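Trainee: Sharing a sequence plus its predicted fold:
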Amino acid sequence: MARRHVPVVRDYNISREDSLSSDGFEELGPRSMLPNSRHVRYVVDGEVPDVLYTLNHVGVNRRFLGRLRSSKPFQNVTTYEIRQHETDEDGELVKKPIFEIVTTVCIEGRPDDHRRMVHPRRAAPQIDRPLTAAFENIDYRSDGYYTDEEQYVDPAGSPVADAPLMVIYSEHLINALRAVVRYYPTVSLNGKTVSISAPYRMLYHHRHELLEYRDNQPEAHSVEYAGTTVKHIDTLLKFLDESLGDEITKEEELHKLESPMATFQYFWLLLKPGNVIYTKKYDIWTPLVISSVSGGNRHLNSSDSYRINCWLLESNGTKVGRFMESYVVNPWPGEQDISTLSVVPAAFWKEDLAAQGGVEMRQKLIAEGKLYWELLKRPTYMEYEGLLVNSGSGNRLPGGPTGFMNGRVICDASGFDKFFDTAPDWEGRRYPHPTRRRVTQSIPNKDHLPQYLPRCGCAVCTEDRPQEHNGPYNGFEDLDPLCDTPPDSDIFFHVLSKTIPGFILGTRRWGNLHVANLSPVKADKEAFKYLVLDDDIKMTVKALIGQYSTGVDGQITPWGNDFVRNKGEGRIFLLHGAPGVGKTCTAECIAELTNRPLISLTSGDLSVDAFRVENNLSYFLELGQRYGALVLLDEADVYLERRRAKNISRNGLVSVFLRALEYYRGVLFLTTNRVRSFDTAFLSRIHVALHYKNLSDEDRERIWTHNFDRLNRDSHGRIRVATAARQFIWSSHEVRALKWNGREIRNAMQTALALAESDSNEEGLPTITIGEKHVRAVVKMSKGFKDYIKSEMPLGSDDADYDGDGDDDVVHGEDF
């Protein structure tokens, strides 16, 4: 009886052999479910073939209707009909085929039968997330808990075929697979049978290993066992060759080209679980280990995308473990250069030694992984030069600062886990935020890593050599960098995360750092020598601070109990004087001299609200203690002013600040130019007060000279200052009349350098020369601006709070 439906066939690349007749078929009748395999006969024409082909027909809700069997492959499986229904005969199996190819076709259903079977939703459990996910405002939840399953019927009511399923019965073949498959999470080899869906990717991935095993079986195998294993492996390999052999050969020839190519249909050949791929995460080429691959199947004239589930190793703040990722590769027409794809197998990476620091990509990434592991052990003071990692994605805002950065950072994964959530609110800060919901992202379920190396599972081999916990990924989970030893495995370091959270000292914010851009700190020990200060002040500061110098390897030395226990364990310096006389520069030079981090704060970091000041100041002082940093509070006037009876808000602010200083442990610098307005309660908290006089002409000449020397040193001779420019600076009445302070001299140098660099670029010169005309231009601009300000400023509006030279206010270096 003719069918009413137009056949719909999914091309899963099964055999090309025709088998259009139904001769030799065994026709079986319906059951409510597929019969138990113990009671199914595998006999065709009186015997059990090595390879049995079975065609199952099912209806709505997968109700079993009947079965056809053959020793030859089926062609156009949706065109076969079951003419009669017979039940299977019960009975224990005496013999089974080596493997069976089962194809299931749904032949019942009309358009009105197509309906959704919606399962009740239940919340997916929140799972552990990598540390850097905090930047993304994401909660990770396990995949597969939100299910909207559809009844297996084509919307048009046409027959639809499942992908053929290979069921392996041969113990010899299963044991051979156990001996060669190292890691393939989607296929279980532990049962009495092994089931693999077409196009049998696991088998194609291991066909060369099976050939090697066939010819080099364990010595414990008997001659009979080894002979049967050879026969069964040959039968399987012959089947694979007849199924896709020609196509696979053509594809592998593309892989051998000078610029290796691949087609989308067979790209899965390069995606073997356990292999490493490179793909861009946060716009950084990141190595991951393939766990499983789905999709990539052809449907009529189209193909669905590949979904590649993979994992990398990263810290969650306390321990290192595996975290799953999922990437999609969309179809492409024809052949594509493998190195240009969004996912590149590591074996086909196109090396760029110039961009990779002169080493191969794999060695570069292994070195970065080892650095990441070391950075997890303790906070580490480092230099950073390069782009910050943009952890945002999609429509979400960037997770943390982005763009190019050249400055000092402290890599601190455990500190990030502790301090990031309580950091002061910044403009544009996304996480945590009380009014913004987090994004929930489903990730693949974590697979189980193999505990053992692959080996034959026969009784003789099992008795001959007991298994040990020596799997290829042993020791990859739940590692504590403080006390655990990492596995002696290159792949462990290869796929360790290449980004780490760090505290950016210049902006006082947490950022995501690319470890490739990190380098050891090169402290400028000469900076303090060039600092233009009274010799008495320099000697006092150096004597008091020199004992706190640290090593030069970037290791952090937290402030400990080396002062006095309980209250007042720190040392607080007050630096006061006119703007630009070296107060801030003193703290910066001392940080270089002692090789300690400098956390430089302003009122913008702390706020002026008493409650927020207390929280923010405690936050930064705690960081200063953790990192053994020098803390500089620049222009601290607003927190140091004397309290007044009618200003309760001001009084609260000062009281909060006093309390914070009372219990601070570490070195703190306060700078101000309004010491006359101080609250007297601060006097007992300040250990050393240093007064900075206004600069003399001789001081300015020394500052100019130091700037010239540093410019020449840092540029390695590429930048020079013309003699005429120097003479103009020393002798010009115009320059002296401006009475520039140290900051203004530095700004003038930078402006003159910019003008000289522009001229040099226009003339195509290899060196930059700062000439007299450049300095004159800067002097003219500065004089014009100061004259304008003086003419517009009301009489008597100068800052009367500043002490001027004020030598009688505070004695140099007086110790309170």
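Mentor: Sure thing, it's come through.
Trainee: Please make it C-alpha for all contacts and neighbour counts, starting now.
Mentor: Fine.
Trainee: And the strands in the stretch 151-300 of the chain?
Mentor: Ranges of strands in the stretch 151-300 of the chain, per DSSP state E, counting those that start in this stretch, are 160-161, 165-168, 194-197, 261-263, 276-281, 284-295, 298-299.
Trainee: of the ones you listed, which approaches V105 most closely?
Mentor: Of all the strands of the stretch 151-300 of the chain, strand 160-161 sits nearest to V105, with 4.3 Å by Cα to Cα.
Trainee: How far off centre is the closest one?
Mentor: Mean C-alpha position of strand 160-161 versus that of the full chain (Cα atoms, centre = their mean, to the nearest Å) differs by 42 Å.
Trainee: what's that strand packed up against?
Mentor: strand 99-106 (3 or more Cα pairs under 8 Å, 6 or more residues apart in numbering; DSSP states H and E).
Trainee: circling back to that earlier point, any chance of the strands of the stretch 151-300 of the chain in CSV with mean neighbour count as columns?
Mentor: Below are those laid out as CSV (neighbours: other Cα atoms under 10 Å):
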stretch, mean neighbour count
strand 160-161, 22
strand 165-168, 20
strand 194-197, 19
strand 261-263, 21
strand 276-281, 20
strand 284-295, 21
strand 298-299, 14
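Trainee: just so I know, which of the ones you listed lies nearest G392?
Mentor: Short answer: strand 276-281, nearest of these by Cα to Cα, at 10.5 Å.
Trainee: Show me what that closest one is in contact with.
Mentor: 285-290, 342-346 (Cα atoms under 8 Å, 6 or more residues apart in numbering).
Trainee: From these, pick the one nearest E701.
Mentor: Nearest member of these to E701, counting by Cα to Cα, is W285, at 50.5 Å.
Trainee: so what's the closest one up against?
Mentor: 278-279.
Trainee: The closest residue to S243 other than its chain neighbours: which element?
Mentor: Spatial nearest neighbour of S243, chain neighbours left out: S15 (4.5 Å); criterion: Cα to Cα, 6 or more residues apart in numbering. Using DSSP states H and E, S15 maps to neither a helix nor a strand.
Trainee: Next secondary structure element downstream of the strand or helix carrying R776?
Mentor: Assessed by DSSP H and E, R776 sits inside helix 772-792. Following helix 772-792 in sequence order, the next helix or strand is strand 814-815 (DSSP H and E).
Trainee: roughly how far is that following strand from the heart of the chain?
Mentor: So, by Cα atoms, centre = their mean, the centroid of strand 814-815 is 50 Å from its chain's centroid.
Trainee: So which elements touch it?
Mentor: Looks like strand 814-815 contacts strand 688-692 (3+ Cα pairs under 8 Å, 6+ apart).
Trainee: In addition, the following structure is provided for comparison:
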Amino acid sequence: LMVLKQEAERRERILADRRRVASKWRPKIPQVRKVNFENFKNRFQDVDEPDYAIDVLMGGPTTQAQIRREHGQRRREEIARLRQSYLSLKNNGSGSSQNKIDAYEKARRERKGDVLQSSENEIQRIRIQSQPVLGHLTALMNDTDQRSTPRTFMRPFKALVHFQPKMKEILATLEEKWGDFEELDSDQSEAVELSAGEEVDIEPEVLEADDMGSAKGEGEGEEDDDASDTESLESVDSNADEDFEGLMDSPEALRDMRCYVEFIDNEVIPLHSRFDGTGAEKVKFDDLWSLFRVGDLIYMPASGETGGRYHEVWRIYKTRAPDPETSYPTTGWDFFEDEHQVNENSKFKISAYYIDHDGSNFGAVQRKFEIESFVGERSIESLEVFPIRYRHNHQQLLQSLKQQGRKFMEYLEDRHQQYSAWTLTRNPPSAQTEPDDEILDDQEYQKMRHPEFVESDLIVDLTEAYQKMPDWMPRFHQLTMNKSIRCEIKDDEMQIQHWFNGSRGTLAYTQSEIIQHADGVETRQRRDNLAADSFLRYRIKGSRTFETDPKALELRDEDLVLLPKRMFAYALRERRFWPIDLNFLKPVRREPGVFENLRIQSDYKDVVRGLVMSHFQKKALERKYADIATEGPSQDLIQGKGRGLVVLLHGVPGVGKTATAEAVAMENKKPLFVITCGDLGLTPHEVESSLKNVFRLAHLWDCVLLLDEADVFLSQRSKLDMKRNALVSVFLRVLEYYNGLLFLTTNRVGTIDEAFKSRIHLSLYYPPLDKTQTREIFRLNIAKLKEIESERSRMTGEPALVIKEGDIIDFATKHYEELARSTGCWNGRQIRSAFQIASSLAIHDYSNQAALAHSRGQRAPVAPVLDRTWFEKVQMSTQSFDRHMKKESGAYDAEMPLRNTFYEGRFE
């Protein structure tokens, strides 16, 4: 009995293998079968009936419960079979058998899976069972391993969507070749269909196990028979696989491909294309690959915090969806976990970039985004990052960003600008490991936790900024073209079960199923994008395109939106580099006729203009020599010396010394770089280092350099003060090789060291203002005040200040005549201050009178009035201060220079 039982089991195994091979190679029904999970994993039709070309798992809210139920059902069936086998062996010796096993019978009597519910309307998995379709699809994927085994693709069906155009081309080729065969009758069609029955026939002796088994010893030869039978079946399977190429080019292939292409076009592509526009408002985690397309712009709202994240737009160059989950819940608490919670680390990853500049070239700065898995649907706009097309008024934002990008390009060339705004504190987000890595260090290498307000002329210079602060430089990401394509399949733990008699009673055989774990689509998309994205294509690692194609350095119009609003610039007033917002940069205001409005001697104007013009012409010529790597001739015996222009302006304060340097810079459209002795340090080493750096920057940016109040460096050397001697010597040596335009101002000309006389090209004395200059300066300030008041009135709607010009000029004349020989009349700076104070007092008085009239019900004044009265009040306050100074020092301001012998009192 034991031998007969073993022989019967062997025959059952052979029959099961035969059915498995026959089912695998039997032509499929060219239709799509949509089922729930139980029917997806079980076959209840006759075992000799062909399978469908495509099986589709339709999912819904109950899918996870179905998976758990199926897993539990299989465990119970396996336990029942083991018990049946055990009891059969146990009862063989006693001659009795147990025909009823409650658990087993219960499992057998369970009916087959439920029909599809109305809620199960989402495609979750697609199993392709047609060998021709699998052959063509796996060939396109370059993954022909186990290409004849049924293969399941998980949502979002990347490979099916990506290769659909090529599958259509293959279908068109098959239509052209085999389309006429559709007119054949069914008999002829069966003859053409590769004679599948003949291909999978098994040798009769494999199935006809004779009775010799009973004559052998118990179990004798069984292993040899099994091995022989298995080899025979494998040979049949192998022979069929060898004719696979013929199967892919046949009428059967045409019918199956029609079914496949139509199904993908009608039911799978719409799942992907519904995210083409903005019609879809919500998205599931499994559909994020369809939402985020390689090459698309993505948007992350800026932080509203001061000094927070500000960059908003990136371009995708790669996406990475989590690999499909191929395991099933077992026992314990995992059995009740949701599928998205089984693998908590599964994330949808996006690799994107923005464009930045490293001082020489543009490059891509990488930024990686990760979206945690979530259950159900989420609003697209609630995601941390989403395609920019879903942002409200995204076209308006793109136009704004393009304009910002054009400014970025412009300021790389036109570097001298004005700025009045807060600084930035961080770089755009990139592939940093810590959020704090985005925060920039200041020049003391401390994190910029808070922005600073800067109001100054700026020089935009990324190269110099990165040399000063290397950590500010963006780290460019260079992509490689030779990324290998990763295709990987995994066996599904839950095999397909084929049953007899349409119920889960008797198992005919099981069939393995593989899941497409990795399909290489994302790598292919990355490659395609590198070919389409000219910015990245020119910047592939190892590319030499920059050397052969000048256009590689240019940005397309659509690339401008990726440029940051952050630039680095040197603030001339603060004398340091700052990260600034380019949207607040403005052109430097140029006063028309600034040199004509300068109230200095006309001879001085002509001399200064002539020297400055000649100097800048020589500088332009030097740059031409530099372009051809040649040094031009020089009047100095030693090359490199004496190419600068040094002008000394000396005189009492407020008579136009600084204004002269400002006028020269403005008229020649050059930046004015102002430094003082305190900016350079106190020790010779500090002074030398600072001077060299300042002179280098001034020369690089073609600045007009003004060293204001340069008394310390110009003073005479003495035997008693070695520190001062060292400072003067350092200044003399560095000055010798400076080839830019330098203005020195001082009111202590009597103490200048003899060595400076030969190094100063022009020395101009500015005497105190005379009556004519005083009146002209008053008129100039009146004109400026009228312009200011007109603009104030236009902006606020309040009446402009009424200025009584004649009355004020009379005051100026009287003021000069009364004070010129006593305490001294106002200088230019004091006159400007007097106008600011007097106009403020007049407007304040007007406001008080208007409020008083309103409270009394009287008519208010028409407008504020500025006349000499207010200037007389200002004069009274200044005279009070002058008298106090005389009491303390024993002399008025005008007498101090003569007392200290800093002047000779006249210009010679």
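Mentor: Alright, I've got the coordinates. The shown structure was predicted, so the numbers you read here are calculated from the model rather than taken from an experiment.
Trainee: Would you mind reporting the TM-score between them?
Mentor: The TM-score (TM-score structural alignment, normalised by the length of the first structure) is 0.62; 625 aligned residues with a Cα RMSD of 5.6 Å.
Trainee: these two touch, right, the residue nearest to S243 of the first structure and P73?
Mentor: Yes. Judged on Cα atoms under 8 Å, S15 of the first structure makes contact with P73 at a distance of 6.7 Å.
Trainee: what comes up buried for the longest helix anywhere in the first structure?
Mentor: Criterion DSSP state H: the longest helix present in the first structure is helix 223-255. Neighbour counts over helix 223-255 of the first structure (16 or more other Cα atoms under 10 Å) mark 226, 229-230, 232-237, 240-241, 243-244, 248, 251-252, 254-255 as buried.
Trainee: got the angle between it and strand 99-106?
Mentor: Taking axes from the mean of the first three to the mean of the last three Cα atoms, to 10 degrees, helix 223-255 of the first structure and strand 99-106 form an angle of 60 degrees between their directions.
Trainee: same for helix 223-255 of the first structure, what does it pack against?
Mentor: helix 171-180, helix 207-215, strand 261-263.
Trainee: Report the angle between the second one and helix 223-255.
Mentor: For helix 207-215 of the first structure and helix 223-255, the angle between their directions (the same axes, to 10 degrees) works out to 150 degrees.
Trainee: and helix 207-215 of the first structure, what does it pack onto?
Mentor: helix 171-180, helix 223-255.
Trainee: which residues touch T672 of the first structure?
Mentor: With the criterion set at Cα under 8 Å, 6+ apart, T672 of the first structure makes contact with 574-577, 634-637.
Trainee: F239 of the first structure versus the residue nearest to S243 of the first structure, what's the distance?
Mentor: 8 Å (Cα to Cα, to the nearest Å).
Trainee: Any chance of CSV for the strands of the stretch 151-300 of the first structure, columns distance to E335 of the first structure?
Mentor: Shown next, in CSV, are the strands of the stretch 151-300 of the first structure (distance: least, Cα to Cα, whole Å):
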stretch, distance to E335 of the first structure
strand 160-161, 28
strand 165-168, 29
strand 194-197, 26
strand 261-263, 5
strand 276-281, 19
strand 284-295, 18
strand 298-299, 16
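Trainee: Looking at these, spot the one closest to L397 of the first structure.
Mentor: Per Cα to Cα, nearest to L397 of the first structure of those: strand 276-281, 16.1 Å.
Trainee: And the strands in the stretch 651-800 of the second structure, which stretches?
Mentor: Using DSSP E, counting those that start in this stretch, strands in the stretch 651-800 of the second structure cover 672-676, 704-708, 741-746, 762-766.
Trainee: picking that back up, so which of the helices and strands packed on helix 223-255 of the first structure gets nearest K319 of the first structure?
Mentor: helix 171-180 (32.0 Å).
Trainee: From the contact counts, what lies against the closest one?
Mentor: helix 207-215, helix 223-255.
Trainee: Save these as a markdown table, and put in distance to R596 of the first structure too.
Mentor: Below are these laid out as a markdown table (distance: least, Cα to Cα, whole Å):
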| stretch | distance to R596 of the first structure |
| --- | --- |
| helix 207-215 | 56 |
| helix 223-255 | 53 |
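Trainee: Looking at those helices, which is nearest to D714 of the first structure?
Mentor: Proximity to D714 of the first structure, assessed across these by Cα to Cα, is greatest for helix 223-255 (48.9 Å).
Trainee: could you check the angle helix 171-180 makes with that closest one?
Mentor: Interaxial angle, helix 223-255 of the first structure versus helix 171-180 (the same axes, to 10 degrees): 50 degrees.
Trainee: Please enumerate the strands of the stretch 451-600 of the first structure.
Mentor: 499-504, 509-514, 518-520, 571-577, 598-601.
Trainee: can you list the residues that contact stretch 367-386 of the first structure?
Mentor: Here stretch 367-386 of the first structure has contacts from 315, 404-415, 481-482, 493-500, 515-522, 554-556, 597, 627, using Cα under 8 Å, 6+ apart.
Trainee: Now, these that are in helices?
Mentor: Short answer: these in helices (DSSP H) are 413-415, 493-494, 627.
Trainee: Need the max-distance pair from those.
Mentor: H494 and Y627 (29.3 Å).
Trainee: quick revisit: CSV for the helices and strands packed on helix 223-255 of the first structure, including distance to T671 of the first structure?
Mentor: As requested, these are exported to CSV (distance: least, Cα to Cα, whole Å):
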stretch, distance to T671 of the first structure
helix 171-180, 70
helix 207-215, 72
strand 261-263, 64
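Trainee: closest one to S21 of the first structure among those?
Mentor: helix 171-180 (30.5 Å).
Trainee: Could you find the closest non-adjacent residue to A853 of the second structure?
Mentor: In space, A853 of the second structure is closest to A860, 5.3 Å off (Cα to Cα, 6+ apart).
Trainee: quick one, what contacts that neighbour?
Mentor: With contacts defined as Cα under 8 Å, 6+ apart, the neighbours of A860 of the second structure are 849-851, 853-854.
Trainee: Over to V652 of the second structure?
Mentor: V652 of the second structure sits next to 747, 766-768, 897 when contact means Cα under 8 Å, 6+ apart.
Trainee: Let me know how buried Q6 of the second structure is, in neighbour terms.
Mentor: 15 (other Cα atoms under 10 Å).
Trainee: counterpart of it in the first structure?
Mentor: With TM-score structural alignment as the criterion, Q6 of the second structure has no equivalent in the first structure.
Trainee: picking that back up, check the contacts of T672 of the first structure against E47 of the first structure and report the nearest one.
Mentor: Closest approach to E47 of the first structure among those (Cα to Cα): D634, at 92.7 Å.
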